[in-house]
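Participant: sequence first, then the predicted structure, then my questions.
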Amino acid sequence: MLLGVPKEIKNHEYRVGLTPGSVRELTQRGHRVLVETSAGAGVGFADTDYLVAGAELVANAAEVFARAELIVKIKEPQPDECRQLRAGQILFTYLHLAPDPQQLALLLASGVTAIAYETVTAPGGGLPLLAPMSEVAGRMAIQAGASCLEKSRGGAGILLGGVPGVAPGRVAILGGGVVGYNAARMALGLGADVTLIERSGERLRWLDAQFSGRVRTLFATRDNIEAACLTADLIVGAVLIPGAAAPRLLDREQISRLHPGTVLVDVAIDQGGCFATSRPTTHADPTYSVDGVVHYCVANMPGAVARTSTLALNNATLPFVMALADLGWVQALRADPHLRNGLNLHAGQLTCAPVGEAQGIPTVDAEQVLKII
């Protein structure tokens, strides 16, 4: 199969869909890989590294999109990229379609077969292609939030760990999944006073055991969420419903009652955000304030640590890329129900029910699509 890796064009996005090591694995299996010039430069991979791995370098993204059968990316395609996709082509990347009607409309019009990293599942549960970036984002949420608490950045001027004789900062984490767990680890490591709120009783018991009682765990009721947030200095939104729009956990009125200088880090912003006042920001302009509350809502947080993120993600995606290349997308999805869960679009049809519900668009079942091909 002929695979293509374009350079990412989203604001301050330096990650790359395939590392030279991944390219070598694919070329050794008889596949061809097109890589746009300088696609890996942002994470320290030179064009010569790709050439040594067996890739063919091309001068621009247009050639990648025009020639490749399978496009492997990191971030959702931007409008210009969507318009270059075509029917019969496979796109494998993060999509986050639920809050993005423009991207959805363009991809439906293109006729492309789109498989989303974030809805691929694992045999034991979980989301194996979202987990590596969730680990990064959870840890970065505390790093970014701690920085935003500095007075010069609009925060309340609080050091999360405190100092002898001064209480530590208070952190409320909404969601106890991969993001929430990693955020709690980082906050606890800095010496913060941490409250973690989760709706699964089983997960709460696991979290309590992991932290040996050093993190305060609460069941996710409206009262508990409100009480924890109104006293917090840093609030991390870490909720996820696979493929669907994120639930809103703090409304506009509640946010107006947060004390000035509180910091909100909305890791759920890719799925629309979990705070009423959230809107996507970029690494170039990461924050804004509403009622004196600092909002950090960068939609590609792991892109700030692009090399770590690229390597971690490639470790997870490479087996699926090889399956798609070796078997073709139809046989790969028929053979693996978990990869099949990643199918979001095919030939102008939406196949992800949570996206359809969020956008008010009818869907078709992925298994039915595979039966008629």
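Facilitator: Looks like it came in fine. Numbering: from 1, shown residues only.
Participant: from now on I want contacts and neighbour counts done on CA atoms only, so please keep to that.
Facilitator: Fine.
Participant: could you show me where the strands are in the stretch 151-300 of the chain, in order?
Facilitator: Listed in chain order, the strands of the stretch 151-300 of the chain (DSSP state E, counting those that start in this stretch) span 170-174, 193-198, 216-219, 234-237, 263-266, 287-290, 293-296.
Participant: among the ones you listed, which comes closest to E69?
Facilitator: Between E69 and the strands of the stretch 151-300 of the chain, the tightest spacing by C-alpha to C-alpha is seen for strand 263-266, at 35.3 Å.
Participant: how far does the closest one sit from its chain's centre?
Facilitator: 16 Å (C-alpha atoms, centre = their mean, to the nearest Å).
Participant: wait, L333 touches A325, no?
Facilitator: No. Counting by C-alpha atoms under 8 Å, L333 sits too far from A325 to count as a contact (11.6 Å).
Participant: so Y14 sits in a strand?
Facilitator: No. Secondary structure of Y14, determined by DSSP: H, G, I helix; E, B strand; the rest coil: coil, with no strand assignment.
Participant: what's the burial count for it?
Facilitator: Burial measure for Y14: 24 neighbouring residues, criterion other C-alpha atoms under 10 Å.
Participant: residues contacting it?
Facilitator: Contacts for Y14 (C-alpha atoms under 8 Å, 6 or more residues apart in numbering) come out as E8, G40, A41, G42, V43, G303, A304, A306.
Participant: just give me the closest of those to E367.
Facilitator: E8 (31.4 Å).
Participant: against that first model, consider the following:
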Amino acid sequence: MIIGVPKEIKNNENRVALTPAGAQELLKAGHTVYVQSTAGLGSGFEDAEYVSAGASILPTIEEVYDIAEMIMKVKEPIEAEYPLIKENQLVFTYFHFASYEPLTKAMVESKSVCLAYETVEKADRSLPLLVPMSEVAGRMAIQEGAKYLEKPLKGRGILLGGVPGVRPAKVLILGGGVVGTNAAKIAAGMGADVTIMDINLPRLRYLDDVMPANVNTFMSNEYNIRELIGTHDLIVGAVLIPGAKAPHLITKDMLKDMRPGTVLVDVAVDQGGCIETCKPTTHQDPTYVIDDVLHYCVANMPGAVPYTSTLALTNATLPYALQLANKGWQKACKENLELKLGLNIIKGEIVYQAVGEAFNLPYTSVDNFLN
């Protein structure tokens, strides 16, 4: 199979979908890999390293899309890329369709095959291609939140861990999954007073067992959320429903109950956000203020630490990419239910129910394309 790796063109997206080591593994399996010139530079990988691994370098993004049977990316295609995607071309990347209808319609019109990292799902309901970036984003949520609590950046002016004789900041984390757990670890390690909320009682029991003493667990419901938001300094939205739009756990009217300078970090922004007043921002312009509450809603947080993120992502995606390349997408998805669940759009048809329901668009069974 011919695999193409274009350079990411989303604002301040420095990750690349494949490391030189990953390219070498695909080449060893008999495939051809084309990488756009400087695609890996933001992550610390020179063109020469890809060439040394056996890949070929192409100067433009148009040439990569034109030659490839499978495109490997990090973030969803943006508008400039829509016309480049060809009929029957396999695009393997994060899509987050349910949060953006124009992308969904553009991919339907392209008649390509869209296999989304974020809906590849194991039998235990875990999301193996979302986990590494969720780990990065969860840890970064506290790192960024701590920074934006500083007064010059319009935060409350509170040090996350406090100092002797002064109470630490209070951190509220909505969601006890991968993002929330990693956020809690970092916040606790920095000395904050942490509360993590979830609707899953067994999960809360587990977190209560493994987290340090400065992390408390609390059942998530509207009453409890409203009770806590007025006393917490940093609130992290970390809720995910696979492939679907995130629910709004914090509504606009709740902002008035928060103290001026409270910081909201919505890690779920690329799935629509679990904070109603959330809207996607960029690393170039990451924050905005509504009702004296600071919102940090960068949709590609791991892009700020591309070396770590690219290595973590390739570690997770490469085994699946090899299956797709070795067998072709139809056979690979028929034989591997995890990959099958990653199929969102096939040749002009939506095949992932949550995506169709998000925009009241028709959807069909993925099995129609695999039999």
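Facilitator: Happy to help now that I have it. Quick caveat: nothing in here was measured; it's all calculated off a predicted structure.
Participant: of the contacts of Y14 of structure 1, just the buried ones, PyMOL syntax please.
Facilitator: To isolate in PyMOL the members of the contacts of Y14 of structure 1 that are buried, counting by 16 or more other C-alpha atoms under 10 Å, one can use:
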select buried, resi 8+40+42+43+303+304+306
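Participant: now find how far off-centre stretch 273-286 of structure 2 is within its chain.
Facilitator: The chain centroid and the centroid of stretch 273-286 of structure 2 are separated by 13 Å, computed with C-alpha atoms, centre = their mean.
Participant: check the fit of the top helix by length along structure 2 onto structure 1 and give the mean distance.
Facilitator: Longest among the helix segments of structure 2 by residue count, using DSSP state H, is helix 306-327. Compared with structure 1 after fitting, helix 306-327 of structure 2 deviates on average by 0.3 Å (mean C-alpha distance after the TM-score superposition for structure 1).
Participant: ranges for the helices of the stretch 151-300 of structure 2?
Facilitator: Counting by DSSP state H, counting those that start in this stretch, one finds helices in the stretch 151-300 of structure 2 at the ranges 178-189, 201-210, 222-229.
Participant: looking at these, which is closest to V236 of structure 2?
Facilitator: helix 178-189 (7.9 Å).
Participant: mean shift of the closest one relative to structure 1?
Facilitator: Mean for helix 178-189 of structure 2 is 0.2 Å (mean C-alpha distance after the TM-score superposition for structure 1).
Participant: tell me the angle that helix makes with strand 193-198.
Facilitator: 170 degrees (axes from the mean of the first three to the mean of the last three C-alpha atoms, to 10 degrees).
Participant: tell me what helix 178-189 of structure 2 is packed against?
Facilitator: Under the contact criterion of 3 or more C-alpha pairs under 8 Å, 6 or more residues apart in numbering; DSSP states H and E, the helices and strands touching helix 178-189 of structure 2 comprise helix 131-148, strand 170-174, strand 193-198.
Participant: next one: the longest one to chain centre, how far?
Facilitator: Taking C-alpha atoms, centre = their mean, the mean C-alpha location of helix 131-148 of structure 2 is offset from the chain mean by 11 Å.
Participant: could you figure out how far that helix is turned away from strand 170-174?
Facilitator: 150 degrees.
Participant: give me the buried stretch members for helix 131-148 of structure 2, please.
Facilitator: Buried-residue list, helix 131-148 of structure 2, by 16+ other C-alpha under 10 Å: 131-143, 145-148.
Participant: with the last one instead?
Facilitator: Within strand 193-198 of structure 2, the residues that qualify as buried by neighbour count (16+ other C-alpha under 10 Å) are D193, V194, T195, I196, M197, D198.
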